[in-house]
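Undergrad: Show me how the following folds:
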Amino acid sequence: MKPYKIPESVLVVIHSADLQVLLIERADKPGFWQSVTGSLDAPDEPLLTTATRELFEETGIVADGQAIVLRDWHLSNIYTIYPVWRHRYAPGVTQNTEHVFSVQVPRDIAITLSPREHVHHLWLPYLEAADRCFSPSNAEAILQLPRQTRQIR
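TA: Down below sits the predicted model:
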């Protein structure tokens, strides 16, 4: 039996310098567009490690800490796990804590999706990307991009 997912995860908003946002479409839910997300592999896994791993697994992008740097927003969201995915968690677990990160990349960066998880990707202006996301916390993070990125421009 596969172990239960840990109800703590990362959200990684991938964007370009001009605030175009990369969205990926879920393989298990066509029409569900999102940023990179993923749960911790172990309760003590550092959040940056989780974000780096998930970014690579889902898009092929390597955050090397030099040219491509993940930025921890030090922002967490607690949300109710959608019923369709609740079976992945231990009985009685209904909420997840999500930690927000972002990463700025060139728009022409190669994207290699994990076909088991995602089937398409697209770049959209941040307002359109926020509207396309199925997750309210993902949409809200995208809407915060202009304010969050002012610090790194």
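Undergrad: CA atoms for contacts and neighbours, from now on please.
TA: Will do.
Undergrad: For the protein, just list every one of the strands.
TA: Counting by DSSP state E, one finds strands in the chain at the ranges 8-15, 20-26, 33-34, 36-39, 70-80, 95-104, 118-125.
Undergrad: I'd like to know which of those is closest to T52.
TA: Evaluated over the strands of the chain, closeness to T52 peaks at strand 70-80, with 7.4 Å, by Cα to Cα.
Undergrad: Okay, buried residues for that closest one please.
TA: Judged by neighbour count using 16 or more other Cα atoms under 10 Å, the buried positions of strand 70-80 are L70, R71, D72, S76, N77.
Undergrad: Tell me who's in contact with the first one.
TA: In this case it means L70. Applying Cα atoms under 8 Å, 6 or more residues apart in numbering, one finds that L70 lies in contact with L48, A51, T52, A63, F101, S102, V103, Q104.
Undergrad: Tell me the one among those nearest to V84.
TA: For V84, the nearest member of the contacts of L70 is A51. The distance, counting by Cα to Cα, is 23.6 Å.
Undergrad: Run the chain-centre distance for stretch 114-125.
TA: Shown here is stretch 114-125, whose average C-alpha point lies 12 Å from the average C-alpha point of the whole chain (Cα atoms, centre = their mean, to the nearest Å).
Undergrad: Here is the second sequence; please produce its structure so I can put it next to the first one:
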Amino acid sequence: MPKPPKIPQSVLVVIHTPSLDVLLIRRADHADFWQSVTGSKDQLDEPFIETATREVAEETGIVVGSQLVPQSALFDWQYSIEYEIYPQFRHRYAEGVIHNTEHWFSLEVPEQLEVTLAPREHTAFLWLPYEEAASRCFSSSNADAILQLPKRLAGRLNGQSEERAR
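TA: Below is the predicted model of the structure:
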């Protein structure tokens, strides 16, 4: 039975430590493609926060809502972008779908947190200072999200509502 087409609504979760080291994972299907956690909704009505929590667990083994990583560590930036799906990935979506809307989050985790990759999806991981992590990303929007991390976190700590970054 073929898999149903992916829903063109997804999350990007920038996982970072308090010192702003960022987790990057390498895709199994494209060896030069380093990225943050990403993933599509399973159901149209699935809240983005649930998609983010599920994808983090599936791709890294990190459980949001656990003692080490409380639910409050997951920060919804209330920000999304629309981008054109890379041609090599369009076969995963319904015919004619060429754009995806991606909702951005960050997740603060303790230093040296254990990561368990899903081997069918990712083959390696790195913890890098955020600027270096951004420079390793294949996707320019993923790099942009990582570079926005200090500003987004400062806005959260100050209790300010962030304006759209673009």
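Undergrad: follow-up on the earlier one: what would the buried residues of strand 70-80 of structure 1 look like in a markdown table with distance to P83 of structure 1?
TA: Conversion of the buried residues of strand 70-80 of structure 1 to a markdown table gives the following (distance: Cα to Cα, whole Å):
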| residue | distance to P83 of structure 1 |
| --- | --- |
| L70 | 30 |
| R71 | 30 |
| D72 | 28 |
| S76 | 21 |
| N77 | 18 |
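Undergrad: The equivalent of A133 of structure 2 over in structure 1: how many residues sit nearby?
TA: Residue-level alignment of A133 of structure 2 against structure 1, with TM-score structural alignment as criterion, gives A129. Applying other Cα atoms under 10 Å, we find 23 other residues in the vicinity of A129 of structure 1.
Undergrad: my read: A129 of structure 1 touches E140, true?
TA: No - A129 of structure 1 sits out of contact with E140 when judged by Cα atoms under 8 Å, with a separation of 10.5 Å.
Undergrad: so P146 of structure 1 touches L19, yeah?
TA: Yes - the pair P146 of structure 1 / L19 is scored as a contact, 7.4 Å apart, by Cα under 8 Å.
Undergrad: which one of the contacts of L70 of structure 1 is nearest T37 of structure 1?
TA: Ranking those by separation from T37 of structure 1, with Cα to Cα as the measure, puts A51 on top at 8.0 Å.
Undergrad: wait, doesn't V69 of structure 2 sit right on L113?
TA: No - if you go by Cα under 8 Å, V69 of structure 2 and L113 don't touch, sitting 9.6 Å apart.
Undergrad: So between these two, which is more surrounded?
TA: Taking neighbours as other Cα under 10 Å, V69 of structure 2 and L113 compare with V69 leading, 17 against 11.
Undergrad: who touches that one in this structure?
TA: V69 of structure 2 makes contact with I62, V63, E108, V109, P110 under the criterion Cα under 8 Å, 6+ apart.
Undergrad: who does the longest helix seen in structure 2 touch, helix- and strand-wise?
TA: Among the elements of structure 2 assigned as helix by DSSP state H, the one spanning the most residues is helix 140-157. Counting contacts by 3 or more Cα pairs under 8 Å, 6 or more residues apart in numbering; DSSP states H and E, the secondary-structure elements packed against helix 140-157 of structure 2 are strand 9-16, helix 130-136.
Undergrad: who wins for proximity to P119 of structure 2 among those?
TA: Among these, the nearest to P119 of structure 2 by Cα to Cα is strand 9-16 (18.6 Å).
Undergrad: what's the neighbour count on I85 of structure 2?
TA: Counted by other Cα under 10 Å, the residues lying close to I85 of structure 2 total 15.
Undergrad: I misspoke; the intended subject was L127 of structure 1.
TA: L127 of structure 1 sits with 15 neighbouring residues when counted by other Cα under 10 Å.
Undergrad: ok, it - contacts?
TA: Contacts were defined as Cα under 8 Å, 6+ apart; by that measure L127 of structure 1 touches I142, L143.
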